[in-house]
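Enquirer: Here's my sequence, what's the structure:
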Amino acid sequence: MPIPGAVDPVPVPRGASARADGRIELVGLPRERIREELETAGLEPRQAKLRAKQIWHWIYNRGVGDFNAMSDIAKAQRPWFAARFAISRPEVVEAQVSTDGTRKWLLKTHDGHEFEMVFIPDADRGTLCVSSQVGCTLNCRFCHTGTMALVRNLEPQEIVGQVMLARDALGEWPSQPEGRMLTNIVMMGMGEPLYNFDNVRDALKIVMDGDGLGLSKRRITLSTSGVVPMMARAGEEIGVNLAVSLHAVTKDVRDEIVPLNRKYGIDQLLEACAAYPGANNARRITFEYVMLKDKNDSDADARELVRLIRQYRLPAKVNLIPFNPWPGAGYECSTDERIRSFSNIVFEAGISAPVRTPRGRDIDAACGQLKTSAERKRKSRETA
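Expert: Got it, this is the predicted structure:
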């Protein structure tokens, strides 16, 4: 159906995000790219610029996924857009709610791969744990998610789509900064974000856009296991808070439980932390430290952690994470007494070291568990 102001369409450029049905997915595209796609589809430039602005507003401020709901686009024109463009979310395979209020979604990509995201509500905030890959690039020994093979990187629309799905579930459209349950995002779900840098960066720019999803970069934390060469770029091009999965203070132990340490050692990692753009006492680097019995939890380990933070003059806090067990893990969680002792040593040195309260264990949504139910249920469906 012709549309007023349209010109003859030209072929879709190589690399355009076309779906199996031939339509172009608009979620995850920056505004300028949406304008370009509208021109490519046949709109003349002025019309494309106007429609791109309108569509952007409907997608990210209103949460609309249907062109028929876009009231400032004429009814006669809406079928033309719907035939050429899509506004979609990842498919929800299953949604679960923990007894502590934590929510977990098992999601499916357009090509049939499954991944998970988690929402953790607290009295003063609500944090969405977002995945960046299907599976994981790394194989951290204590992490069940890390035992999954990497299937592929998630694309920008699949990363942004997680935030939009959570907003759908929480009823938080139209988008506004006041009174939201979803206040924070952590890139701590499946995958290593810095091994999917371009897609994570492009997605987070939309999430942080004041006319987009509108979350401040101070409310977003990117977690890395220590991909040193990409850390400076993350600070310069994304500018969000940094969390580092440290988990050990000696080479031998970190080589064992975080094998990436064999490539980028502790000293290299902490030097990169010291150079991270924007890090200061108001925006401290968070060191994630999972507590493993008789492995990394001694008083000597705590004192070495303090020494390293002081040596590199790092504006830092330490999150102590009780180990979340899974079948065949080969590790046990440190005792409560041992965790308290470790925390006290770090606190007494003037460094914040809170103990994270495990959340969502009953639905396998706790830190390091984003694999258990997903793979079990997938295998069950395949054999049914």
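Enquirer: For the rest of this, base every contact and every neighbour count on C-alpha atoms.
Expert: Fine.
Enquirer: Helices of the chain, start to end?
Expert: Ranges of helices within the chain are 31-41, 45-60, 78-84, 156-170, 197-208, 228-237, 251-257, 266-274, 299-311, 336-348, 372-383, based on DSSP state H.
Enquirer: Out of the ones you listed, flag the one nearest Gly330.
Expert: helix 251-257 (10.9 Å; Cα to Cα).
Enquirer: what's the spacing between Val97 and Glu375?
Expert: Distance, Val97 to Glu375, by Cα to Cα, to the nearest Å: 18 Å.
Enquirer: and the spatially closest residue to Asp168 that is not a sequence neighbour, how many neighbours does it have?
Expert: Leaving out its chain neighbours, the residue that sits closest to Asp168 by Cα to Cα, 6 or more residues apart in numbering is Gly63, at 7.5 Å. Neighbourhood size, Gly63 [other Cα atoms under 10 Å]: 21.
Enquirer: same deal with the one 3 residues further on?
Expert: Using other Cα under 10 Å, Asp66 has 15 neighbouring residues.
Enquirer: Would you do the same for the sequence below? I want to compare the two.
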Amino acid sequence: MTDTAPITQDVLTIPRKLPDGPTNLVGLTRDALRETLIAHGTPEKQAKMRVNQIWQWIYQWGVRDFHAMTNLSKAYRAELDEAFTIAVPEIVDKQVSADGTRKYLVRIAGGHEVETVYIPEEDRGTLCISSQVGCTLTCSFCHTGTQKLVRNLTAGEIVGQVMLARDDLGEWPQPGVGSGTDGPRLLSNIVLMGMGEPLYNFDNVRDAMKITMDGEGIALSRRRITLSTSGVVPQIAKTAEEIGCMLAVSFHATTDEVRDKLVPINKKWNIETLLDALRAYPKASNSERITFEYVMLKDINDSDEDARRLVQLIKGIPAKINLIPFNEWPGAPHARSDWLRIERFADIIYKAGYASPIRTPRGEDIMAACGQLKSATERERKSRKEIEADAGL
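Expert: Next comes the predicted model:
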């Protein structure tokens, strides 16, 4: 299947003009930061050194005050303070689940809000970040999909979620100290599985993740970052080439008939087209398997036949299948599969030679679990009947 149309024609996905004022350095790539400093009077011969210095202060040590950047001259610090700002989104509300999960309601430019979730585990701490305000995909099992798309997040608003979470966790090292000096990180992994479709905001997601992976800053390995897509086929190979992180696919069905209803983007790029792109994925290997996310919906996609079809469909793709018990939300048109049914499904996949972990629901008591995110400022409320009609159920 070929498609020459733009990835999306929805004008609402174009970032709105942000308020006038000092230029925010958060979200600028190294090249963009260098050009910005030169444009404001930094001599070209000094620009590379200045970028390295400012980069470390912002991304390695979390410093937001130019006057605290003590390896810069006082005069240069004053110039920076006049022309620039170091700003991250604002946490307007934080909820902590009984299981330790933290959900942040985050305000970005224009007064819009998104949600970011931190999930602590025994051997890691995972931050689930958003890439758009709302979403265009209207997946029937996803609460975010009932919220209309407002705009893409900027690179600064994406990496800013990582920075504000490190603020809240108290995880910035002291100036002069390396990121890994104090032992295991509280925030060790990132998943782009929050609000929005990351591949509909590719450039900003790419720049934010490049900043996050930079060894002189936050310094997270590309293998500790997972990008989840619903199947924007033309951008999949580009993800490997320009970002290089791990890939997850929101799959959820084994026939086009069912996936058309659950994940409507399937009508544009169907299962066969998506799987062809995944088989050609440049980074797919036994050490970098593609994760197939599969939400378990009672009597919809959870039969033994579905499990066997799934195994046949992904044959030849280095993969694992992440089974996700459906996390209910008010007005949801689906129910969670029975636990024994989920275990039976997992067993069929496991016996076929694929890892099939069942994701433990986290943060359900604060609506922070997978598929439950929806910003508080979104006032439109749809009835169950409207949601089912949108999904074609």
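Enquirer: looking at the helices of structure 1, which is closest to Ala243 of structure 1?
Expert: Among the helices of structure 1, the nearest to Ala243 of structure 1 by Cα to Cα is helix 266-274 (9.5 Å).
Enquirer: Specify, as a residue range, where that closest one falls in structure 2.
Expert: On the basis of TM-score structural alignment, helix 266-274 of structure 1 is assigned to residues 271-279 in structure 2.
Enquirer: Okay, buried residues for the matching stretch please.
Expert: By 16 or more other Cα atoms under 10 Å, the buried positions in stretch 271-279 of structure 2 come out as 271, 274-275, 277-278.
Enquirer: Quick one: average offset of it versus structure 1, please.
Expert: Comparison of stretch 271-279 of structure 2 with structure 1 after fitting gives an average deviation of 0.7 Å (mean Cα distance after the TM-score superposition for structure 1).
Enquirer: Enumerate every residue touching the most centrally placed residue in structure 2.
Expert: Closest to where the C-alpha atoms of structure 2 average out (Cα atoms, centre = their mean) is Leu192, at 1.5 Å. Contacts for Leu192 of structure 2 were tallied using Cα atoms under 8 Å, 6 or more residues apart in numbering; they are 128-131, 198, 225-228.
Enquirer: ok, and the closest non-adjacent residue to it?
Expert: Closest residue to Leu192 of structure 2 apart from its sequence neighbours, by Cα to Cα, 6+ apart: Leu227 at 4.8 Å.
Enquirer: One more: Ser131 of structure 1?
Expert: Among residues not flanking Ser131 of structure 1 along the chain, Gly189 sits closest, at 4.0 Å (Cα to Cα, 6+ apart).
Enquirer: ok, now Ile266 of structure 1?
Expert: Counting by Cα to Cα, 6+ apart, Ile266 of structure 1 lies nearest to Lys251, which is 7.0 Å off, once chain neighbours are set aside.
Enquirer: what's the matching residue for that neighbour over in structure 2?
Expert: Matched by TM-score structural alignment, Lys251 of structure 1 corresponds to Asp256 in structure 2.
Enquirer: Just give the closest residue to Thr229 of structure 2, not the sequence neighbours.
Expert: According to Cα to Cα, 6+ apart, the nearest residue to Thr229 of structure 2 is Val249 (5.1 Å).
Enquirer: Compute the number of surrounding residues for that neighbour.
Expert: A count of nearby residues for Val249 of structure 2, using other Cα under 10 Å, gives 20.
Enquirer: hang on, isn't it packed against Ser230?
Expert: Yes: with contacts counted by Cα atoms under 8 Å, Val249 of structure 2 reaches Ser230, the gap being 5.8 Å.
Enquirer: surely the match of Lys251 of structure 1 meets Pro264?
Expert: No: contact criterion Cα under 8 Å: Asp256 of structure 2 and Pro264 do not qualify, at 9.8 Å.
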